[in-house]
Structure formats: C-alpha cells, structure tokens
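In: Predicted coordinates and the sequence they were generated for:
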Amino acid sequence: MSLVKFKSRPLENLISTDFFDNDEFFGSKLWNKKLDEPALNIKETDDAFEVELAAPGFEKKDFDVTINEGCLNISAESSKSKEEKEDNYTRKEFSYNSFEKRLKLPDSVKEEDVMAKYKDGVLSFNLLKKEDSKKLKPKKVEIV
C-alpha cells in the first residue's frame, strides 16, 4: 500500500485534472493575478533603453501612459460587445481586458523625451539617456 498526499484546495473539484496540473493552477502562477500582466522586454543600448510590452487585442486609444515621480505608468482597458437578435433568441457576447504596469525609471533617462509606438500588438518605448550618463566608448591607452 502506498500513501498519497491529500491536497484540499477551493474549486479543485470543478476543474478537470486532465487539463490542469493542480500544483501549477492553484499555486503561484494563476491565483496571484500576475497572468494578466503583459510580457515585457527591456534592452539597454549606449544611448537608450528600449522597452517592448506585448499587448495584443488593444488599440492605441485604449492605452494611458504617464510618467510620474520617476515611474513609467502604463495601463490599458478594452471592452467589446456584440449582440445578435434572431426570431426566437438573442445572443450577446462581450469581453473585457485590462492591465496596469509600473516601471521605475533609472535616473539616467530623459523623462521629457520618452517616445511610444504601438504596432502589431506590441507597445514600444524608446527611453533616451541623458548625455552625462551615456556609456563612453573604451579609450585605447598607449603604453610607452
């Protein structure tokens, strides 16, 4: 006879274990609401930081981007509805999607020159660096 650890979690009986690994579903991945945050890439170059935020399904007008107290605040909200009426039924569909993301900007970023672009589901930012904080090219020192 073998012993099996019993795990009691809310709603566990409502979810088919054939499709979900219960440890992942009820663990930190889904229950912590972090799945609603879009994926983010940050790349540093000599002159700027390049930020890409994956946000498919939104339109430009859905975004609200501000810079406040050294933070880049990005939020988006989108809702859509569709109603179809036939002789003996009415079908309504709706969706709602939103997220908020806050990034602490380094002191080296020129806040007044931040530029954003939204194309093909990716919100891109170009965060230019201040002149005094740009990386200097290595200088070759001659040995005499």
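Out: That came in fine, so what should we check first?

In: Could you use CA atoms for every contact and neighbour count after this?
Out: OK.

In: So the most centrally placed residue in the chain: helix, strand or coil?
Out: When Cα atoms, centre = their mean is applied to the chain, the residue found nearest the centroid is residue 38 (2.2 Å). Under DSSP: H, G, I helix; E, B strand; the rest coil, residue 38 falls in the coil class.

In: The structure to be compared is supplied as follows:
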Amino acid sequence: MTLTKLSNNWFPSVPSVFDRFFDGELMDWNRSNFSSTNSTLPAVNVKENDNDFLIDVAAPGLKKDDFKVNFDNGSLIISSEKKSEVEEKDGEKVTRREFNYQSFQRSFSVPENIVDPEKIRASYENGILHITLPKREEVKPKPAKQIEIQ
C-alpha cells in the first residue's frame, strides 16, 4: 500500500486538511513556528533548587539589549523585539531590500510570597538568557532539627 498526497484541483488556493496532515504540520506538536514568517517561540527550561527558581531561554542570535524582563504582580514577563534592515545598492538604485522583524513574549505566574522580586537577576550568554528568581528566606527548606530525648 502506498500513501499518496491528495491534490486539491478544484480549489488550489485553499489548503486541505490532508495537505497539512501529510506535510506533518497537523500532528507535529514539537514544531514551534507560530507564524508564516518562520519566527519561533524560544524553548524554555525551568528548574528549581533549594534556594532559587532558574529559567533558561534559548534565544541565539540576539543581544542582551534585545530583551526585556519584567516582574509585575506575580508575573514574570520575558519579551524580545529585534528589527533589522539590510539594503544592497547598485549605485544609487536599490536592487534589493530586506526587512526582518522578530518578537516574542513569554510569561510565567510566580507567587510573590515565594520569590523575592528585589533579588531577581538575569544574564545573557552564548545564546541563552538565564534568569534567577531567588526564594524568600522563610520558604527555603530548613535542615531537620535533632530533638534531644531527656
């Protein structure tokens, strides 16, 4: 048996659900493209240890100045916007012009009674935005106390 991609000859400008199925887009939940401009939503890793929550955002090709990190009313908001324009000229006549615009926004709910907003830190290194959300002292795990038996 051979699977054949169906052709929509009657309405060529209308994509068929079968086209999307055979292209893999319908069932490929790992693909992160969300627009026709091939922009992607960056992958995020969230880790927790005894002292902090650690968030790593994979965003290669950006600079630290391209990011905004805000903490407001229990929400951590990470966003980026990058615009660029490349222009090639043949004398004074424009032969090609390319615009590029990329943006994203990710937000996370963070209980303010667990995280100390005044101590949140962020750094960008080797294409990864690292954000550290320190826990308040009162919510950090305490070592077990040995009770003396009398």
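Out: Nice, I can see it. Note that the structure is a prediction, hence the values are computed from the model and not measured.

In: Would you mind finding the match for residue 75 of the first structure in the second structure?
Out: Using TM-score structural alignment, the partner of residue 75 of the first structure in the second structure is residue 79.

In: in the first structure, which spans are helices?
Out: 22-26, 28-31 (DSSP state H).

In: Which parts of the second structure are strands?
Out: In the second structure, the segments counted as strands under DSSP state E are 44-48, 52-58, 67-72, 75-90, 93-109, 121-125, 128-134.

In: Would you mind finding the most buried of the ones you listed?
Out: Neighbour counts (mean count of other Cα atoms under 10 Å) averaged over each of the strands of the second structure peak at strand 128-134, with a mean of 20.

In: which residue numbers in the first structure go with it?
Out: Against the first structure, strand 128-134 of the second structure falls on residues 122-128 (TM-score structural alignment).

In: after superposition, how close is that stretch to the second structure?
Out: Comparing stretch 122-128 of the first structure with its match in the second structure after superposition yields a mean distance of 0.8 Å (mean Cα distance after the TM-score superposition for the first structure).

In: ok, and what's touching that stretch?
Out: Residues from elsewhere that reach stretch 122-128 of the first structure (Cα atoms under 8 Å, 6 or more residues apart in numbering): 47-56, 109-111, 113-118.

In: ok, now stretch 83-90 of the first structure?
Out: Contacts of stretch 83-90 of the first structure (Cα under 8 Å, 6+ apart): 91, 92, 93.

In: Residue 24 of the first structure and residue 33 of the first structure: what is the separation?
Out: 13 Å (Cα to Cα, to the nearest Å).

In: now swap in residue 126 of the first structure and tell me
Out: From residue 126 of the first structure to residue 33 of the first structure the distance is 28 Å (Cα to Cα).
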